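Visitor: fold the following and give me the result.
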Amino acid sequence: MALRDAKAGRRNEVGIAAAVGILKQLFGERFQTGEAFRAQHAHTTTYIPPQLPDGVLFVETSDDVKAAVKVCAEHKVPVVPFGTGSSLEGQVNAPNGGISIDFSRMNRVLEVNAEDLDCTVEPGITREELNVYLRDTGLFFPIDPGANASIGGMASTRASGTNAVRYGTMKDNVLAVSAVTASGEEIRTARRARKSSAGYDLTRLFVGAEGTLGVLTSITLRLQGIPQKIAGGVCAFPSVKAACDAVIMTIQMGIPVARIELLDAVQLRACNLYSNLSYDEQPTLFLEFHGTDETVPLQSAQFAEIAAECGGGEFHWTANLEERNKLWKARHDAYWASRALAPQLGALSTDVCVPISRLADCVTETQADIEEHGLLAPIVGHAGDGNFHVLLLFDDKTPEGIAVAENFVARLNARALAMDGTCTGEHGVGQGKMSFLEQELGGAVDVMRGIKQALDPDNIFNPGKIFHAR
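Guide: Okay, here's the model as predicted:
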C-alpha cells in the first residue's frame, strides 16, 4: 500500500524551472541542484523509493524561508521541509518534484526563560544539541524519539518516544510555533502563557501537520527540571501479558515512571548480541524513574512488588550513570540490533498504538501473525502509553517480498483499529500510511482536506503526504 501511495505526482515543469532559476540568483551557493545533494534530501530510511526534489535550499533565517516560499507560491512549486531526514514514512520525499528547504543551518536557541521553564528554538536544532545547550540551566527537553531528530521535524510529525509516559508527546510540549504560510507571511500561533482561551488552537494544528500547512520557523517548547536522582532497571516476565499487566498496575497506582519499555524475546536476543548484554531472552521491561534521593528508591521498590505479583523475575535497578547509559544505549540501538539479525534483508519499521488495556492482546496477536507467516520481526514498545513498533525484516528486492511486508502492515493496522487504536502512535502518516488514515478517521479526513485547501489552495506544502488532495 505504501508503494501505491508513494507514486510520483504531476510535475509543474515550467514553474519548477522558473523557481530554480530565481532561487539560484537569490541564494547562490546555498541553493544546490546537484544529484548528490538532491539524493541526500529524499526518503531512504525504509523501502519506500526515494523521490528527489529539483533543488535544495540551505536557509539561515526566517527571511530566507519567506523569500523561498513566495517564489514557490508564485510559480506553484512544491516546498518540502527537511530536518535531519530521520522520518520513517516518506515525509521528506518530493513526489511532485519541487524544492527541499534544509533547516540544518537554522539551529539556534533564540530564547531561554528558565523561570518559566520554556525556550524558543529554530527548527533545525536537534534534541541532543538543545539539551547540551540547556545543561547549565538545570533544565532539559524530555521528548526522546530515539533518533537525534530536529525539533522542527519532531513537531511536524508529533513525535514522542521513551519518555512520553511521564512527559507526554510533542503536542503536549509545544507552546507555540512560528510558521510561513502560503502567502509568504510569517505567523505566530500563540504566546508563551501556559493556557489560553483565545481563538482556535493553531499550535496543535501545525504540530503533526507534517509540513503540509506551512513551514515552521521557530518552536516554543515546554522544559523540565533535571531530576535530582535517576534510576534505571530491567525485569523479565514469563509472557507479554504478564509484562503488560505489570505496566497497567504501575500506571493505575500512579507510580510516576519516566520510561517503561517492552521488548519481546526476539528483540532482547538482538540487543544481547548487538550490545554485548546477557539478559534472559524473555519478554522484558526496561524502566527509568526520575525523582529525589528519597522517592526513586521507593518507586523502584513499589514496581518490584508489582512485578513479583505479575510473575516477573527480580527487578534489577541502578542509579549508576554508566550502567543506565549502557541500558538505554542498547534500547536506542534496537533498530540496528534488529537489522544485524539478518543484514541481507531490508527493514520496515512500523508502529501502532492501542488503549493500554489492549496492548497485551495486540502484541500477542501480532506475534502469532509473525509466527504463522514465518516472518522475522522483533517488537519493542512504549508500553506505558500502548504504543509499539515492529521492525519487519524482509526481501525488499522483489515484488513478492514487498507484498509480504505490505500485507503484514495491513493486518497489523487492521488489528490496532479493531481495538480502537491508531495506525501510527508516533511515526506519522507521510506516504506510507495514507490508506490507513482513511480507514481510521473516515469523513474526518475530508475535514483535513478542507483545512489544507483553505491554508494551501495551490497544494505547494509537502504534497502527497497524509492524504491525497481532491
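Visitor: can we go C-alpha only for contacts and neighbour counts from here?
Guide: Fine.
Visitor: sec struct for the residue nearest to Glu438 when sequence neighbours are not counted, please.
Guide: Excluding its sequence neighbours, the residue lying closest to Glu438 (CA to CA, 6 or more residues apart in numbering) is Val445, at 6.5 Å. In three-state terms, and counting by DSSP: H, G, I helix; E, B strand; the rest coil, Val445 is helix.
Visitor: give the buried residues for stretch 214-222.
Guide: Neighbour counts over stretch 214-222 (16 or more other CA atoms under 10 Å) mark Gly214, Val215, Leu216, Thr217, Ser218, Ile219, Thr220, Leu221, Arg222 as buried.
Visitor: now swap in stretch 447-466 and tell me
Guide: Buried residues in stretch 447-466, defined by neighbour count with 16+ other CA under 10 Å: 449, 452, 455-456, 458-466.
Visitor: just the helices in the stretch 301-450 of the chain please.
Guide: For the stretch 301-450 of the chain, applying DSSP state H, counting those that start in this stretch gives helices covering 321-332, 334-339, 359-372, 399-418, 434-441, 444-455.
Visitor: so which of those helices is the most packed in?
Guide: Each of these was scored by mean neighbour count; the highest is helix 334-339, a mean of 22, by mean count of other CA atoms under 10 Å.
Visitor: picking that back up, report the contact partners of the residue nearest to Glu438.
Guide: Contacts for Val445 (CA atoms under 8 Å, 6 or more residues apart in numbering) come out as Leu437, Glu438, Phe467.
Visitor: what's the closest of those residues to Ala340?
Guide: Nearest to Ala340 out of the contacts of Val445 is Leu437 (CA to CA; 31.5 Å).
Visitor: any idea how far that closest one lies from Val77?
Guide: Between Leu437 and Val77 the computed distance is 26 Å (CA to CA, to the nearest Å).
Visitor: for comparison, sequence B:
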Amino acid sequence: MLEIDTRPVVLDQFTVDETGRAGRRPRGVVYPVTVDDVVTVVDWAREHRTPLIARGAGTSLEGHLLARGDELILDFTQADKILDISPGDFTATVQPGVSRTRLNAAAAEFGLQFTVDPGADASLGGMAATNASGTTTVRYGGMRANVLALQAVFADGTVTRIGRAVRKSSSGYDLKDLLIGSAGTLGIITELTVKLHPIPEWIHSLRISFPTVADAVDTAVEMLGAALPVSRLELVDAPSMAAINMFRGTAYAETPALFIDIESGSSAAVAANEQEIGRIAAAHDAIEVVTARTHGDRHALWEDRHNLYFAVKASNPGCRFMITDTAVPYSRIAGAVETATRLGAELGLNITVAGHIGDGNVHTIVPYTESEYEAAQRFSDLVVRHALEVGGTATGEHGIGLAKKKYLREEHGAAVDLMAAVKRALDPLGLLNPGKVLDVNPGNPLPNGS
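Guide: Model prediction:
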C-alpha cells in the first residue's frame, strides 16, 4: 500500500474548492504514479470499505472533489507523463495528471495542438471526468469529442481499456463516453488517448462591441449560420468589460462584446472571413470592431477574456463567488442573459454574465458576502430553472458534482433511474466519489431521495 499522508496541514488543502465551497477533512491523501498503484489503493479501499475521490489539478467548480466523511484522496499530480505523441495519427497518450498546457507545449513541436480550453490549466484526467469544454468548443468540441480511448480502474480492481485510437468506431456499447463526465463515480481514469489538431497557419482574433446583448447574440447566431470558420466565440456583458478594464488597465467600451477567433489556411481566406464578420456585425449596430492579427496582439486579447474571473474577484474583495454554467438553445441565449441580469438586479447582486456563446453556454459570476449567500443561492436556482424551462441544461460544462444534483431528475426524468442502475452495477459498494452526481447507496433503491 502507498503511504497515506494524514498531516492536518495537507488535508486542510482539500477542504475547499475553487469557489470557496467547504467540505470536511479527508481521511488521507495518496499520490499514485502508476496504474498498479491505483489498483493497490482500490483493493485496499474495498477491503476497508473506504470511499475514494480521484483528483487532478483541483479546478472543479461544482463540489466534485470535496470530502464529506471518511474519503481517501487519490491525488494524480505525480502521474503526469506524456506517454506518446503520434504526429502521423494526430494523437497523444497521457497519464491523467498531465495539464493541457504541458501537452500543448509538447504537441506544438509537431505543429499540433490539444484544443479543449476551459480557461484553467486543468489536468487531462479531471477534464475527462467532468467532460470539460470551453472557448474552442464551437469548432473542436469538448472532451467527449476529443478523447479516443482511455484506461480505467473499476471498483473491483479491474483494469480495462475502453475505446480505440481511431477517429470512429461502431463496435459495441460506447463505454468510453459513459465514463467521460461521470466525475470519477463509475471508474478511475488512469490513461487517456486524445485527439490532436493541426495549428492553423492563419488566425485572426476580433473584439466587437455592441449596444445590447441582443445585438451581440444576433451577430453570433448569424455568423454560425453563415458557416464561417469560427474557432472561438465568446460573449462578455458590460459589467464584465468594466471589470476587465479595471483589472487589466484597458480602455474598452464598457458595453456587451464578442471575442472571436477565425481560422483559415491562407491569408486571403482569413481576411475575407474577417470582412464578412465585420459586415454582419455592422448590420447589428456594432459600435467597434478591433482585429488582432499578430501572435502578441491575439494573446493579449484572449488574456483579457481568460482573466475575467480574476477581474471580477479583484473588483469584489472579501467576497466568495458562485458560478453558474447553464446552456440553452441558440434562440434562447439572449433571453437567458437578460433573465440573469434582471434576477441579479432584483436580488441586489452585483453579477456579471459571460459565456461560450458558440455552444449556447451562459456563465454568471455571482460575488456574495455571508449576508448575501441566500440571495446568491436563490439566484442560481432561478437561473438554472429558467434554462430547464426553455429546453436547456443545468450544467453545460462544470458537471453535476454536489451542487446540481437536485436538478438531475427535473432534467432527465426516468433516465436518472438508469443512471443509478449503472452506478450500482459498476460500484456496488458505493466507494467511488460517493454523493457526487447521484445519492446512491447499496441499500437505497432510488437515487436523490426520489
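Visitor: make JSON lines from the contacts of Val445 of structure 1 and add distance to Val380 of structure 1 to it.
Guide: Putting the contacts of Val445 of structure 1 into JSON lines (distance: CA to CA, whole Å) gives the following:
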{"residue": "Leu437", "distance to Val380 of structure 1": "23"}
{"residue": "Glu438", "distance to Val380 of structure 1": "26"}
{"residue": "Phe467", "distance to Val380 of structure 1": "28"}
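Visitor: which of those residues are also in contact in structure 2?
Guide: Among these, the contacts conserved in structure 2 (both residues aligned by TM-score structural alignment, their matches' CA atoms under 8 Å) are Leu437, Glu438.
Visitor: the aligned residue in structure 1 for Gln275 of structure 2: neighbour count?
Guide: Matched to structure 1 by TM-score structural alignment, Gln275 of structure 2 sits across from Ala301. The tally of other residues near Ala301 of structure 1 (other CA atoms under 10 Å) stands at 14.
Visitor: and for Arg4 of structure 1?
Guide: Neighbour number of Arg4 of structure 1 under other CA under 10 Å is 12.
Visitor: I'd like the helices of the stretch 301-450 of structure 1 laid out as TSV, including distance to Gly425 of structure 1.
Guide: Formatted as TSV, these follow (distance: least, CA to CA, whole Å):
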stretch	distance to Gly425 of structure 1
helix 321-332	17
helix 334-339	17
helix 359-372	13
helix 399-418	11
helix 434-441	12
helix 444-455	17
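Visitor: so who does the residue nearest the centre of structure 2 touch?
Guide: Geometric centre of structure 2, nearest residue: Ala132, 3.5 Å, by CA atoms, centre = their mean. By CA under 8 Å, 6+ apart, the residues touching Ala132 of structure 2 are Val116, Pro118, Gly142, Met143, Gly181, Glu397, His398.
Visitor: show me what the second one lines up with in structure 1.
Guide: When the structures are aligned by TM-score structural alignment, the residue of structure 1 matched to Pro118 of structure 2 is Pro145.
Visitor: and that match, how far from Ser87 of structure 1?
Guide: Taken as CA to CA, the span from Pro145 of structure 1 to Ser87 of structure 1 is 10 Å.
Visitor: with Ile219 of structure 1 instead?
Guide: With CA to CA as the criterion, Ile219 of structure 1 and Ser87 of structure 1 are 18 Å apart.
Visitor: corresponding residue for Leu348 of structure 1 in structure 2?
Guide: In structure 2, Leu348 of structure 1 lands on Met322 (TM-score structural alignment).
Visitor: look up the closest residue to its match, ignoring the ones flanking it.
Guide: Using CA to CA, 6+ apart and skipping residues adjacent in sequence, the residue nearest Met322 of structure 2 is Val366, 5.0 Å away.
Visitor: show me what the one you found aligns to in structure 1.
Guide: When structure 1 is aligned by TM-score structural alignment, Val366 of structure 2 is paired with Leu392.
Visitor: excluding sequence neighbours, find me the nearest residue to Thr294 of structure 2.
Guide: His204 (7.9 Å).
Visitor: assumed the one you found was part of a helix.
Guide: No: using three-state DSSP, the assignment for His204 of structure 2 is strand, not a helix.
Visitor: that one -> structure 1?
Guide: Using TM-score structural alignment, the partner of His204 of structure 2 in structure 1 is Ala231.
Visitor: what sits against that match?
Guide: The contact partners of Ala231 of structure 1, taken as CA under 8 Å, 6+ apart, are Glu288, Phe289, His290, Val296, Trp317, Thr318, Ala319, Asn320, Arg324.
Visitor: what about 6 Å?
Guide: Glu288, Phe289, Thr318, Ala319 (CA atoms under 6 Å, 6 or more residues apart in numbering).
Visitor: save those as a markdown table, and put in distance to Ala246 of structure 1 and neighbour count too.
Guide: Formatted as a markdown table, those follow (distance: CA to CA, whole Å; neighbours: other CA atoms under 10 Å):
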| residue | distance to Ala246 of structure 1 | neighbour count |
| --- | --- | --- |
| Glu288 | 14 | 25 |
| Phe289 | 15 | 26 |
| Thr318 | 19 | 17 |
| Ala319 | 21 | 17 |
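Visitor: out of these, who's nearest Arg105 of structure 1?
Guide: Nearest to Arg105 of structure 1, judged by CA to CA, of these is Glu288 at 34.0 Å.
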